[in-house]
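Asker: I'd like to go over a predicted model; first the sequence, then the structure.
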Amino acid sequence: MLEDGLGYPVRGDWVGRIIIGGVLGLLSVLVIPTFAVFGYLVRVLERTVAGEEVPPEFDDWGDLLAKGVVATLIALAYSVIPVVAYGIFITVVAGIGSGIGGDIGALVGFTGALLALAFIPVLFLIYYAVPAALTAYAARGEVSAAFDVGLLKPTLFSVDYLLAVLMPIVVAIGVFVASVVLLVTVVGAVFVPFLQFYGQVAVFRMFGTAFADQSDRLQAKPTGGDGAAATSI
């Protein structure tokens, strides 16, 4: 999976794609280019799930922007709701501790502080769920698919998807180290957005591959005694 992901961005006529992606990265402060890149990454998921081996081109910009906006909203939905709920919970615990006072209040406050550290796993859960949700959206072309528990559950609990989530961390570290080296050379700093775009495409390829592999297994799984293939996904 890692080898396939790293080789994917440079298949076909890759130079033009990397240049466009890098330029959009340079212009990301304007926001709209960010949506275009996000939309392109959704298209990478679409192509991967469909079984295509060559990355998509930058075309139909209206579609790219629309997909980018929708994908951003999906990611925000998965991120904001847990963060807000967790923040409210911590605030309530801290308020109770302050209201009680004394040793019991101090104990409750200390417990709240420990719970605050548990925010790190919450962030990981968000990071873990968002790619699956985006891939489900890309595969079905429907926003509701991103929140379809029945569709997401098999992928989220698969070993392949876990590896697909962990491997990008390796890619991200490699891209970060290479970016630092480029930044040190000053002139090389110009190439950082292009390198980062390459890393993003590689990572989303791995997410899409894990989702597609899990979907294929579910479709091939016999149902009942007649050996018919399941078609739930």
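Answerer: In hand now; what should we look at? Numbers count the residues shown, from 1 in each chain.
Asker: make it CA atoms for all contacts and neighbour counts henceforth
Answerer: Fine.
Asker: since we're on Phe147, how many residues are nearby?
Answerer: Neighbour count for Phe147, taken as other C-alpha atoms under 10 Å: 18.
Asker: How much space separates it from Tyr128?
Answerer: Using C-alpha to C-alpha, to the nearest Å, Phe147 is found at 14 Å from Tyr128.
Asker: what residues are up against the residue located most distally from the centre of the chain?
Answerer: Most distant residue from the mean C-alpha position of the chain: Gly102, 44.8 Å away (C-alpha atoms, centre = their mean). For Gly102, the contact set (C-alpha atoms under 8 Å, 6 or more residues apart in numbering) is empty.
Asker: next, the one to line up against it:
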Amino acid sequence: MPQISDAITYPTEHDDWVKTFLIGGVLSAFGFLLLPLLPVYGYVVRVVRHSLEGDPRPPTFGDWEELVVDGAKAVLVGVVYMLIPGIVGGVAVGGSLVAVATGTRGGTATGLAGLVVGGLLTVALSLVLGYVAVAAVVAFADERRIGAAFDPDVLKPVVLSGAYATAWVFSVAVLVGASVLVGVLNGIPILGAVIGAFAFFYAQVVAARLWAGGYVDARTEADGTTRPDVGGPVA
């Protein structure tokens, strides 16, 4: 797994990094249109793939069809994994609202209790399946087939690995930190949202680099084969 400092500077380790950063930031700024996010997610997949192949430099944008297709596949993988939390959350909210709508004291108490329990269960499922979903996207990037994202033989040694878990935790910290920054910047009309989009794109690239490193270490531990080095130990 890359050193945290290396992962943070990774997006700049290319002569054309400014151009890449500008393209990714602009696409992210128009993410509310949804379609521009597909090449962004495709780029994240490309970052993972390059890292898994041992390339110390980030990739550039280009071959847009591949970016869009890979981005769409990554979104599909994420949606499939998050279906269960979504269903549980929907049932919890719906059932609670029905109970509260009865207008009785018991119905209200039951509804509120169901909302709290259902909400906690939804959060727990989202964390667990989100953890697996990231490994699934990396597996797809690695093997270039969407079936790998749902292959227990591929995913089990990764999600049970301490190396991958550590990489995932650090990536979450990076993404949460970026989200907080974006929230603060959103207080600045227009300009804040634009700067926030660039900041979050940068954080996504850092996170992708960490995911790849954790995945490499996990698979190496599992099968004993030598895979490309993706940075050094966590520091």
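Answerer: On my side now, so go ahead. Remember, predicted model here, so these are calculated numbers, not experimental data.
Asker: Can you tell me how far the residue nearest in space to the middle of the first structure is from Val159 of the first structure?
Answerer: Centroid check for the first structure by C-alpha atoms, centre = their mean gives Pro131 as the closest residue, at 3.3 Å. Applying C-alpha to C-alpha, the value for Pro131 of the first structure to Val159 of the first structure is 15 Å.
Asker: pull the longest helix from the first structure.
Answerer: The single longest helix within the first structure, with elements called by DSSP state H, is helix 61-100.
Asker: which of the residues in that helix are buried?
Answerer: Going by neighbour count (16 or more other C-alpha atoms under 10 Å), the buried part of helix 61-100 of the first structure is 64-65, 67-72, 74-75, 78-79, 82, 86, 90, 93-94, 96-97.
Asker: and if you look at stretch 150-170 of the first structure?
Answerer: Neighbour-count burial for stretch 150-170 of the first structure [16+ other C-alpha under 10 Å]: Leu151, Leu152, Thr155, Leu156, Asp160, Tyr161, Ala164, Val165, Met167, Pro168.
Asker: and Pro115 of the second structure, how many neighbours?
Answerer: Heads up, residue 115 of the second structure is Leu, not Pro. Leu115 of the second structure has 20 neighbours, counted by other C-alpha under 10 Å.
Asker: these two touch, right, it and Gly90?
Answerer: No: at 10.2 Å, Leu115 of the second structure does not count as touching Gly90 under the criterion of C-alpha atoms under 8 Å.
Asker: what residue of the first structure matches up with His14 of the second structure?
Answerer: If you follow His14 of the second structure across to the first structure using TM-score structural alignment, you land on Gly12.
Asker: element containing that match?
Answerer: Under the criterion DSSP states H and E, no helix or strand holds Gly12 of the first structure.
Asker: burial measure for it, as a count.
Answerer: If we define neighbours as other C-alpha under 10 Å, then Gly12 of the first structure has 13 of them.
Asker: mind listing the helices in the second structure by residue range?
Answerer: According to DSSP H, the helices that the second structure contains are 4-9, 17-29, 37-52, 64-101, 105-143, 152-159, 162-185, 191-223.
Asker: I'd like those as a markdown table, with distance to Pro58 of the second structure appended.
Answerer: Output for the helices of the second structure, formatted as a markdown table (distance: least, C-alpha to C-alpha, whole Å):
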| stretch | distance to Pro58 of the second structure |
| --- | --- |
| helix 4-9 | 10 |
| helix 17-29 | 8 |
| helix 37-52 | 6 |
| helix 64-101 | 14 |
| helix 105-143 | 15 |
| helix 152-159 | 23 |
| helix 162-185 | 17 |
| helix 191-223 | 9 |
